[in-house]
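J.: Quick one: sequence and predicted model below, then my questions.
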Amino acid sequence: MLDDFLVRAALAGVGLAVAAGPIGCFVVWRRMAYFGDATAHAAILGVALSFAFEASIFVGVLGVAIAMALAVSSLAGRTFQMDTLLGVAAHGALAVGLVAFALTARAGLDIEAYLFGEILAVSRSDLAVIWGGALAVLALLGWRWSALLTATLDRDLAAASGLDPKREQIILTLALAVLVAVAIKVVGALLITAMLIIPAAAARPFSRTPETMAVLATLIGAASALLGLWASFHFDTPTGPTIVSAALALFAISGGAIMIRGHDQH
């Protein structure tokens, strides 16, 4: 079955959704969209360093994503406001990464594969990395779920409960870095944040509990990946952007359903 590239691509898309769904909920709850952008854009620099040192792409991207996320977390509020620092980090990391990629990449290597993903070229070893990373993220979030929720809802309450909000932020940062490392092959550095935010935003109106929202976001993300693959195959469009477009369509349907329901109640 894994000899079929479409099957491998579908499994990769679902694997991404499994990890991106719960993390995306925290990104939405904490309003961390720009933080996700900064971490994802740094992935291009990680790719460049991987080529320079002939290391694994996954290891290079993971290392740079963790470094970027921790640096932004530690510097925010000290010298610059968070939004300013994140704006500089997000766009600066992308620019430096593109320059470094041009200097280090092998001749003929296409940067678009890392900017927008190359899910149709996913191999069996890529699948192992994607699913291994996704399950690691789920295990980490499952372990710290209650603490992360408490720190997200009220930092003072978390501190009064004996939790360290800063530590929970670092745990979420590490989970996000792992997601970026496994997602770059699927949707690319420019579209990773979209797959975090859009399914979670689509799930939010239908969720009464955080757990329900995480499950719905995962299902919407998986449906987006499968619908995007189908549309890309039939209409010959770029697969990564088509997957995000499918997620956007589901978000629009979600918003329309809420509007209709609200109108009916009035």
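T.: Received the coordinates, thanks.

J.: from here on, contacts and neighbour counts on C-alpha atoms
T.: Fine.

J.: Helix or strand: which one has the residue nearest to residue 205 when sequence neighbours are not counted?
T.: Using CA to CA, 6 or more residues apart in numbering and skipping residues adjacent in sequence, the residue nearest residue 205 is residue 258, 7.2 Å away. Using DSSP states H and E, the element containing residue 258 is helix 239-265.

J.: any idea how far that helix is from the chain center?
T.: Distance of helix 239-265 from the chain centroid (CA atoms, centre = their mean, to the nearest Å) equals 19 Å.

J.: Please enumerate the helices of this protein.
T.: 5-29, 33-52, 57-75, 82-104, 112-115, 124-153, 155-160, 165-183, 192-203, 210-235, 239-265 (DSSP state H).

J.: List the buried residues for the shortest one?
T.: The one in question is helix 112-115. Within helix 112-115, the residues scored as buried using 16 or more other CA atoms under 10 Å are 113, 114, 115.

J.: and the last one, how far is that from residue 33?
T.: Going back to what we said before, that points to residue 115. Going from residue 115 to residue 33 by CA to CA, to the nearest Å gives 18 Å.

J.: The second one too?
T.: Counting by CA to CA, the separation of residue 114 from residue 33 is 20 Å.

J.: what's the closest non-adjacent residue to residue 175?
T.: Per CA to CA, 6+ apart, closest to residue 175 is residue 137, 5.5 Å.

J.: Now do the contacts for that neighbour.
T.: 19, 175, 178, 179 (CA atoms under 8 Å, 6 or more residues apart in numbering).

J.: which residues does the third one contact?
T.: Taking CA under 8 Å, 6+ apart as the definition of contact, the neighbours of residue 178 are 62, 65, 133, 137.

J.: Go ahead and confirm the residue nearest to residue 205 touches residue 203.
T.: No: counting by CA atoms under 8 Å, residue 258 stays clear of residue 203, with 11.0 Å between them.

J.: Who has more neighbours out of these two?
T.: Neighbours per residue, other CA atoms under 10 Å: of residue 258 and residue 203, the larger number sits with residue 203, 25 against 14.

J.: Isn't the more buried one up against residue 216?
T.: Yes: taking CA under 8 Å as the definition, residue 203 is a contact partner of residue 216 at 5.5 Å.

J.: ok so, going back, find residues that contact each of residue 258 and residue 203.
T.: Overlap of the contact sets of residue 258 and residue 203 (by CA under 8 Å, 6+ apart) is empty.

J.: shouldn't residue 50 be in contact with residue 63?
T.: No: counting by CA under 8 Å, residue 50 stays clear of residue 63, with 10.0 Å between them.

J.: For stretch 161-168, list every residue counted as buried.
T.: 163, 164, 165, 168.

J.: ok, second structure coming up, stack it against the first:
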Amino acid sequence: MDDFLLRALAGGVGVALVAGPLGCFVVWRRMAYFGDTLSHAALLGIALGFVAGINLMLAVALVGLALAGVLVLMQRQRKLATDTLLGLLSHTTLSLGLIAVALLQTVRVDLMSYLFGDILAVSGGDLAWIWGGGAVVLALLAWLWRPLLAMTVNEDLARVEGVPVLATQLGFMMLMAATIALAMKVVGVLLITALLIIPAACARRFARTPEIMAGLAAAIGALSVCGGLGASFRADLPAGPAVVVAAAALFLLSQLFPRGGTR
């Protein structure tokens, strides 16, 4: 097998192992639209990364963190519904990112590779970021696991029991932003939400505990990467979208089995 395929497989599996457990909370807390908002903002981070001359993954993560903070502050005003705020921030940041990329005069930006991923171009440095950053994200998620579960079941009860709701919410948003930055090279900023949601939705049908669902979601995501890369190699398909289609195919296949997992 060629080296670039091995790097692509390693990068894709690394992202899947992180996106699966994190995606479980996205599914449980019905935060898919928030994931879309963060992924759209990633394009603005890419442009700012080029301007500032810093690592693009780091720039995307920083913009995601800033957006999460803005969203939390705006939610506390209670003047607009959350879905309205997300729609406002999502389309505004995406448009600002497109304008910023268009204004870059000294840098040629391959916009399609950032929007839809270029997993076959994953380098050794990218792998270091994906696996190193992924390990940090998973460690922090394990630390926040119980508070997040308590908030997911009943946020008011979790607050009464002493869970720092605002800090936990911000921490989860930070992990989302970091994961989107890590996945940018694999499936692109427009498709990462699918890799967060679809494996988790598929695993939900079979898992009886939250922990089992997280493990199954990671495994299904990794299997989707393998299937998508295989289809891309054999049929000359775009690799990032092929990974998402493979995940969707596994989800449809899972619907043929009787439901036995968590709700």
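T.: Good, I have the coordinates. These numbers were taken from a predicted model, which means no experiment stands behind them.

J.: TM-score of the superposed pair?
T.: Here the superposed chains carry a TM-score of 0.95, computed using TM-score structural alignment, normalised by the length of the second structure; 259 aligned residues with a CA RMSD of 1.5 Å.

J.: Kindly provide the distance from the residue nearest to residue 205 of the first structure to residue 168 of the first structure.
T.: For residue 258 of the first structure, the distance to residue 168 of the first structure - CA to CA - is 33 Å.

J.: now residue 93 of the first structure
T.: In terms of CA to CA, residue 93 of the first structure sits 25 Å off from residue 168 of the first structure.

J.: Could you do residue 207 of the first structure as well?
T.: 23 Å.

J.: can you check residue 17 of the first structure too?
T.: From residue 17 of the first structure to residue 168 of the first structure the distance is 22 Å (CA to CA).

J.: Please apply the same query to residue 13 of the first structure.
T.: For residue 13 of the first structure, the distance to residue 168 of the first structure - CA to CA - is 27 Å.

J.: One more: residue 88 of the first structure?
T.: From residue 88 of the first structure to residue 168 of the first structure the distance is 24 Å (CA to CA).

J.: Kindly report the same for residue 254 of the first structure.
T.: Distance from residue 254 of the first structure to residue 168 of the first structure, by CA to CA: 31 Å.

J.: same deal with residue 48 of the first structure?
T.: From residue 48 of the first structure to residue 168 of the first structure the distance is 30 Å (CA to CA).

J.: which residue is nearest the centroid of the second structure?
T.: Most central in the second structure under CA atoms, centre = their mean is residue 180, positioned 4.2 Å from the mean C-alpha point.

J.: so who does that one touch?
T.: Shown in contact with residue 180 of the second structure (CA under 8 Å, 6+ apart): 38, 39, 42, 60, 61, 189, 192.

J.: List just the nearest of those to residue 148 of the second structure.
T.: The closest of those to residue 148 of the second structure turns out to be residue 38 (CA to CA; 19.3 Å).

J.: what's the closest non-adjacent residue to the closest one?
T.: Residue nearest to residue 38 of the second structure in three dimensions, not counting chain neighbours: residue 64, with 5.8 Å by CA to CA, 6+ apart.

J.: Please apply the same query to residue 7 of the second structure.
T.: Nearest non-adjacent residue to residue 7 of the second structure, counting by CA to CA, 6+ apart: residue 122, 6.1 Å away.

J.: for residue 163 of the first structure, same thing?
T.: With CA to CA, 6+ apart as the criterion, residue 163 of the first structure has its nearest non-adjacent residue at 7.0 Å, and that residue is residue 147.

J.: picking that back up, quick check: of the contacts of residue 137 of the first structure, which lies closest to residue 57 of the first structure?
T.: Closest to residue 57 of the first structure, out of all of these and judged by CA to CA, is residue 178, at 12.4 Å.

J.: quick one: the closest one from residue 78 of the first structure, how far?
T.: Taking CA to CA, one finds residue 178 of the first structure at 26 Å from residue 78 of the first structure.

J.: about what we covered before: my read: the residue nearest to residue 38 of the second structure touches residue 174, true?
T.: Yes: taking CA under 8 Å as the definition, residue 64 of the second structure is a contact partner of residue 174 at 7.3 Å.

J.: ok, the two, which is more surrounded?
T.: Set residue 64 of the second structure next to residue 174 and count neighbours by other CA under 10 Å: residue 64 wins out with 29 against 20.

J.: quick one, what contacts that one?
T.: Going by CA under 8 Å, 6+ apart, the list of residues near residue 64 of the second structure reads 38, 41, 42, 45, 174, 177, 178.

J.: ok, the residue nearest to the second one when sequence neighbours are not counted to residue 38 of the second structure distance?
T.: It refers to residue 41 of the second structure. Sequence neighbours aside, residue 93 is the residue nearest to residue 41 of the second structure in space, at 4.9 Å (criterion: CA to CA, 6+ apart). Counting by CA to CA, the separation of residue 93 of the second structure from residue 38 of the second structure is 9 Å.

J.: same deal with residue 258 of the second structure?
T.: Counting by CA to CA, the gap from residue 258 of the second structure to residue 38 of the second structure is 34 Å.

J.: Same question for residue 161 of the second structure.
T.: Applying CA to CA to residue 161 of the second structure and residue 38 of the second structure gives a distance of 30 Å.

J.: Could you measure from the closest residue to residue 152 of the second structure other than its chain neighbours over to residue 54 of the second structure?
T.: Spatial nearest neighbour of residue 152 of the second structure, chain neighbours left out: residue 29 (6.1 Å); criterion: CA to CA, 6+ apart. Between residue 29 of the second structure and residue 54 of the second structure the distance is 33 Å, computed by CA to CA.

J.: cool, and residue 246 of the second structure?
T.: Taken as CA to CA, the span from residue 246 of the second structure to residue 54 of the second structure is 33 Å.

J.: if we can go back for a sec, and of the contacts of residue 178 of the first structure, the nearest to residue 220 of the first structure?
T.: residue 137 (18.2 Å).

J.: rewinding a little: out of the contacts of residue 137 of the first structure, grab the one that's most surrounded.
T.: Neighbour max across the contacts of residue 137 of the first structure (other CA under 10 Å) = residue 19, 31 neighbours.

J.: For that one, give me its contacts.
T.: By CA under 8 Å, 6+ apart, the neighbours of residue 19 of the first structure are 134, 135, 137, 138, 179, 218.
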